[in-house]
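Novice: got a predicted structure plus its sequence, pasted below:
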Amino acid sequence: MTSQSIITGNPVLQVPPASSAAAVAFFGGSLAFHADVSDVATTLEAGGDPGFVVLDSRSTASWEQGRVPGAVHLPAALIAEQAAGLLDPAVPVITYCWGPGCNGATKAALALAELGYQVKEMLGGFEYWVREGFAYETGEGPERRTADPLTAPRGAEDCGC
């Protein structure tokens, strides 16, 4: 059996994987643009200056429903006119919105990048922040839910990634 017959008979490998060099460029680039919810939470929970600011790009109603502790609230539509008054251009910004089904954090990241900010998008958004069991703030005060075992192993401090 030739490698070509394996590739054409297999939908996963119908398009062969990229070269190692291309994979390094792609995945390294992806990490330059994205932050993991667990990494953001671990860094914030460690205390001190995390070296970044977290920006919630959702509406005020969404913000009141729940947000990452210490996040700055700036809806994506207001970034062009209000970012300079809220954010230090020398400090990287981590954007988030509702979750993976929402591109609000991507829109916010683009708007900030167009203004010259260093920016990453937090993968999973607020949905995965809550699903992974991290503390969050609401209009009524702090809350925390039990971690969803499909997003974080039971009884573990982190996912081991």
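Specialist: Ah, there it is. Just so it is clear, the model here is predicted, and its values are computed rather than measured.
Novice: could you use CA atoms for every contact and neighbour count after this?
Specialist: Noted.
Novice: quick one, helices of the chain?
Specialist: For the chain, applying DSSP state H gives helices covering 3-8, 20-33, 37-45, 60-65, 79-86, 104-114, 125-131.
Novice: using a markdown table, lay out the ones you listed together with mean neighbour count and distance to V93.
Specialist: Formatted as a markdown table, those follow (neighbours: other Cα atoms under 10 Å; distance: least, Cα to Cα, whole Å):
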| stretch | mean neighbour count | distance to V93 |
| --- | --- | --- |
| helix 3-8 | 11 | 42 |
| helix 20-33 | 12 | 11 |
| helix 37-45 | 17 | 11 |
| helix 60-65 | 14 | 17 |
| helix 79-86 | 13 | 11 |
| helix 104-114 | 21 | 8 |
| helix 125-131 | 23 | 14 |
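Novice: save those as a markdown table, and put in distance to D158 too.
Specialist: Shown next, in a markdown table, are those (distance: least, Cα to Cα, whole Å):
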| stretch | distance to D158 |
| --- | --- |
| helix 3-8 | 37 |
| helix 20-33 | 19 |
| helix 37-45 | 7 |
| helix 60-65 | 25 |
| helix 79-86 | 32 |
| helix 104-114 | 24 |
| helix 125-131 | 13 |
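Novice: alright, now check it against this:
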Amino acid sequence: MTQRTSQLSTPATAVGPVLRVPPATPADAASYFAASLAFHTDVSDVAASLEAARAAGGDPGFVVVDSRSTESWDQGRIPGAVHLPTARIPELAAEFLDRDVPVVVHCWGPGCNGATRAALALAGLGYQVKEMLGGMEYWIREGFAYETADGPARRAADPLTAPVGADDCGC
């Protein structure tokens, strides 16, 4: 019993860096994560929404905007996406986007903040916008179809990013 008592009285910082800063309260965590979902989506959810809309012959209720360069766009793009390079958003957004339709913006991948900059520019112009986490890198790595300057393409899903033999990850 003495050993158990001494373990319980050990300060949280002694267990390592994870709890050096204590977790948020459940109420604060719920607010934070709800806000995060208002600002972000992921490639799997975007792909599922686009596929469901296509199968139903309808509209997904949002437009996908690719904020990368023309060279990147030619290398590979999400079918049906609008190409709107970040630097040209102030000049071209009104020509290609409807302020009443939410925008899902992406760039190359998690190592790039181009989609964040594009989302900021679009929000500043009055568009409802979400950033697609993972970008084009994870779109391709999860095995979703894409288009190139040479035509349609698709790679097998990377088992480190998508479940093998299942339609979704269950999350």
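Specialist: That came through fine. None of the values given here were measured: they were computed from a predicted structure.
Novice: TM-score of the superposition?
Specialist: The TM-score (TM-score structural alignment, normalised by the length of structure 1) is 0.97; 161 aligned residues with a Cα RMSD of 1.1 Å.
Novice: follow-up on the earlier one: to W98 of structure 1, which of the helices of structure 1 lies closest?
Specialist: helix 125-131 (5.0 Å; Cα to Cα).
Novice: just to revisit the earlier point, tell me which of the helices of structure 1 sits nearest to T95 of structure 1.
Specialist: helix 104-114 (5.3 Å).
Novice: which residues of structure 2 does that closest one align to?
Specialist: Aligning helix 104-114 of structure 1 against structure 2 (TM-score structural alignment) gives residues 114-124.
Novice: check stretch 71-87 of structure 1 too.
Specialist: The aligned range for stretch 71-87 of structure 1 is 81-97, by TM-score structural alignment.
Novice: what's next to the matching stretch, contact-wise?
Specialist: Residues outside stretch 81-97 of structure 2 that contact it (Cα atoms under 8 Å, 6 or more residues apart in numbering) are 63-70, 73, 114-115, 117-118, 121-122, 125.
Novice: check stretch 35-42 of structure 1 too.
Specialist: So stretch 35-42 of structure 1 is contacted by 94, 120-125, 128-129, 132, 134, 158 (Cα under 8 Å, 6+ apart).
Novice: try it again at 7 Å.
Specialist: 120-124, 128-129 (Cα atoms under 7 Å, 6 or more residues apart in numbering).
Novice: what do we get in structure 2 for P142 of structure 1?
Specialist: Match for P142 of structure 1 (TM-score structural alignment): P152.
Novice: what sits against the closest residue to that match other than its chain neighbours?
Specialist: Excluding its sequence neighbours, the residue lying closest to P152 of structure 2 (Cα to Cα, 6 or more residues apart in numbering) is Y146, at 5.9 Å. Shown in contact with Y146 of structure 2 (Cα under 7 Å, 6+ apart): 76-79, 152-154.
Novice: of those residues - the most surrounded one?
Specialist: R77 (25 neighbours; other Cα atoms under 10 Å).
Novice: separation between it and P22 of structure 2?
Specialist: 42 Å (Cα to Cα, to the nearest Å).
Novice: what do you get for D42 of structure 2?
Specialist: 28 Å.
Novice: these two - which one has more neighbours?
Specialist: Neighbours per residue (other Cα under 10 Å) separate D42 of structure 2 from P22, with D42 holding more: 18 against 10.
Novice: return the residue of structure 1 aligned against that one.
Specialist: D42 of structure 2 maps onto D36 in structure 1, by TM-score structural alignment.
Novice: gap between that match and G125 of structure 1?
Specialist: In terms of Cα to Cα, D36 of structure 1 sits 9 Å off from G125 of structure 1.
Novice: equivalent analysis for A109 of structure 1, please.
Specialist: 13 Å.
Novice: which non-adjacent residue is nearest the residue nearest to the spatial centre of structure 1?
Specialist: What sits nearest the mean C-alpha location of structure 1, by Cα atoms, centre = their mean, is M122, with 0.9 Å. Nearest residue to M122 of structure 1 in three dimensions, chain neighbours excluded: A35, at 4.7 Å (Cα to Cα, 6+ apart).
Novice: noted, bye for now.
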